[in-house]
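> predicted coordinates and the sequence they were generated for:
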Amino acid sequence: MTHDKSSISNVSFFQRYQLVFVFLIAFFVVEIPFISIPLKWFESYFHELSHGLAALITGGSIVSIQLNIDGSGLCTTQGGSRLLISFMGYAGASLFGYGLVRVSTMHQTVTKVFIGALSFVIATSLVLWAKDILTIGIILFLLMFVTLKLFYFKKAYLPFLFQLTGATVVLNSIKSPLYLFDGRSLGDGATLAQLTFMPEFVWVVIWCALGMMTAYLLIKSHLSRQY
């Protein structure tokens, strides 16, 4: 395959490596107190939602989703596969982060379908599973942010905001599993260790690897579109 050299040269250095810069910005933003909290809400929501969806897919049900102001959360489920439910929290967050980044550059029609479907899922979780005022407020904030893409998709700043949000979700899905090394044998890693007899350390490595692979695939895909 041959490339048009003139078209390649017209792509600026920033445009070519834009997503790399976005991930670098996200890396520092997630460490800034207060500013990082709304971005952590996305990762926490997608983490808990992934638990819930795994329960639904495997024949269980969602009792409630709870989100806290500090970015932590809890999804209470009944039935379903404990193994898949426990595994999908961090893995699902990586997938949702991937989707948020990719939707920023998708064709307009595909973008509207994706955002419409995501908005429906968020609205459903708000109506059915948000039981306390704080969780309702946080999910409302997330829903309003996502629907901005539907009504203001032509705004130049929205792709960057979605890329930044998706990048922080991916980075948090890499960083968050490391907190399981607290010596308390609590959380998804401990549950999986009990179910599979594989050490918690192995599951943390798998989740971190999935997050890093997600970031790599996003950046690789972006760079390939510049040539």
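Yes, it's here.
> C-alpha only now, for contacts and for neighbours.
Will do.
> residue contacts, Gly71?
Applying Cα atoms under 8 Å, 6 or more residues apart in numbering, we find Gly71 in contact with Ile37, Pro38, Lys40, Trp41, Glu43, Ser44.
> repeat the analysis, applying 7 Å as the threshold.
Residues in contact with Gly71 (Cα atoms under 7 Å, 6 or more residues apart in numbering) are Ile37, Lys40, Trp41, Ser44.
> figure out the helix or strand that the residue positioned nearest the centre of the chain lives in.
In the chain, the residue lying closest to the centroid (Cα atoms, centre = their mean) is Gly97, at 3.2 Å. Taking DSSP states H and E as the criterion, Gly97 maps to helix 82-103.
> okay, one more to line up with it:
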Amino acid sequence: MDLPTRRTTMSVPPRSIDWRIVLASIVTIGVALLFWGSPFLLPLKLFVVLLHEMSHALAAWLTGGAVERLIVTADEGGLAFTRGGNRFLISSAGYLGSLIWGVVLMQLSLARPARRRVALRMLALLLALAVILSVRDPFTLAMVGATVAAALLLARYGPPRWQQIVLWLIGSFSALYAIIDIGTDILSRGPLAGVPFFGTVTFQNDAEILAAETFVPAFVWGLLWITLALAVYLWNLRQLATRR
């Protein structure tokens, strides 16, 4: 996947389509849909689960709450134990935070090499802070530690094209996680329960926590989130695939 670097140039017609971005997007979406349940994508999915839980944690900290601990499990589960703060924003921050992470990282994948290196180092710093402040269990510690080391090594020694591809993949899968996981974890409990792809799940999810706070059904929150996530994801792809 050979992605371009965004540059401003007078010779490029406004709003021209960059078909490399279109192709990269189609390939990424296809891989996600075909192999979402495959062990092939497990490392990437564990990382985006971590971003999801970190989004809950950031919302708690920003609204005056505290984070007791973050957990990511080998079966792609995750928990953020928070205390205080704004429950509405904390519960909403998981999937919407995953979407924001995805959009930002996809945009940074097309930035100049120096900005990509800064992005990788900042990501490593944020993960390290999460470890210091809220990670206690061995699996999450090992996973985050390995990710921090990989991000720093990639920023220092990785070829610019590798940095670009890694940021693109992490960003794309984080944004797609916000879409696909809403379907499998939330919409599966409403009228779509038992429908192929949506399936049926039994654990409590973010929308059910929010439903208990607002008395708005979890299925409605799921529809709102997935509509917003799809709109933002498609808008982002349009921005990336066109040049001024």
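Received, thanks. Just so you know, these numbers come straight off a predicted model, no measurement behind them.
> re earlier: Asp4 of the first structure: which of the contacts of Gly71 of the first structure is nearest?
Closest to Asp4 of the first structure out of the contacts of Gly71 of the first structure is Lys40 (41.5 Å), distances taken as Cα to Cα.
> how far away is the closest one from Leu143 of the first structure?
Here Lys40 of the first structure is placed at a distance of 15 Å from Leu143 of the first structure (Cα to Cα, to the nearest Å).
> looking at these two, which is more packed in?
When Lys40 of the first structure and Leu143 are compared for neighbours, Lys40 comes out ahead with 21 against 18, by other Cα atoms under 10 Å.
> what's the closest non-adjacent residue to the more buried one?
Of all residues not flanking Lys40 of the first structure in the chain, Gly71 sits nearest, at 5.1 Å (Cα to Cα, 6 or more residues apart in numbering).
> assign a three-state SS to that neighbour, would you?
With DSSP: H, G, I helix; E, B strand; the rest coil as the basis, Gly71 of the first structure sits in coil.
> ok, now the one 4 residues further on?
State at Cys75 of the first structure, reduced to three classes by three-state DSSP: strand.
> wait, it sits on Asn68?
No - under the criterion of Cα atoms under 7 Å, Cys75 of the first structure makes no contact with Asn68, lying 11.6 Å away.
> which of the two has more neighbours?
Cys75 (21 against 14).
> please report the distance of the equivalent of that one over in the second structure from Met10 of the second structure.
By TM-score structural alignment, Cys75 of the first structure lines up with Ala80 in the second structure. Noted for Ala80 of the second structure: a distance of 48 Å to Met10 of the second structure, by Cα to Cα.
> next one: Ser55 of the second structure
Distance from Ser55 of the second structure to Met10 of the second structure, by Cα to Cα: 39 Å.
> where in the first structure does the host helix or strand of Val49 of the second structure fall?
Element membership of Val49 of the second structure [criterion: DSSP H and E] is helix 42-62. Aligned using TM-score structural alignment, helix 42-62 of the second structure spans residues 37-57 in the first structure.
> give me the mean deviation of the matching stretch from the second structure.
Stretch 37-57 of the first structure, aligned to the second structure and superposed, deviates on average by 0.8 Å (mean Cα distance after the TM-score superposition for the first structure).
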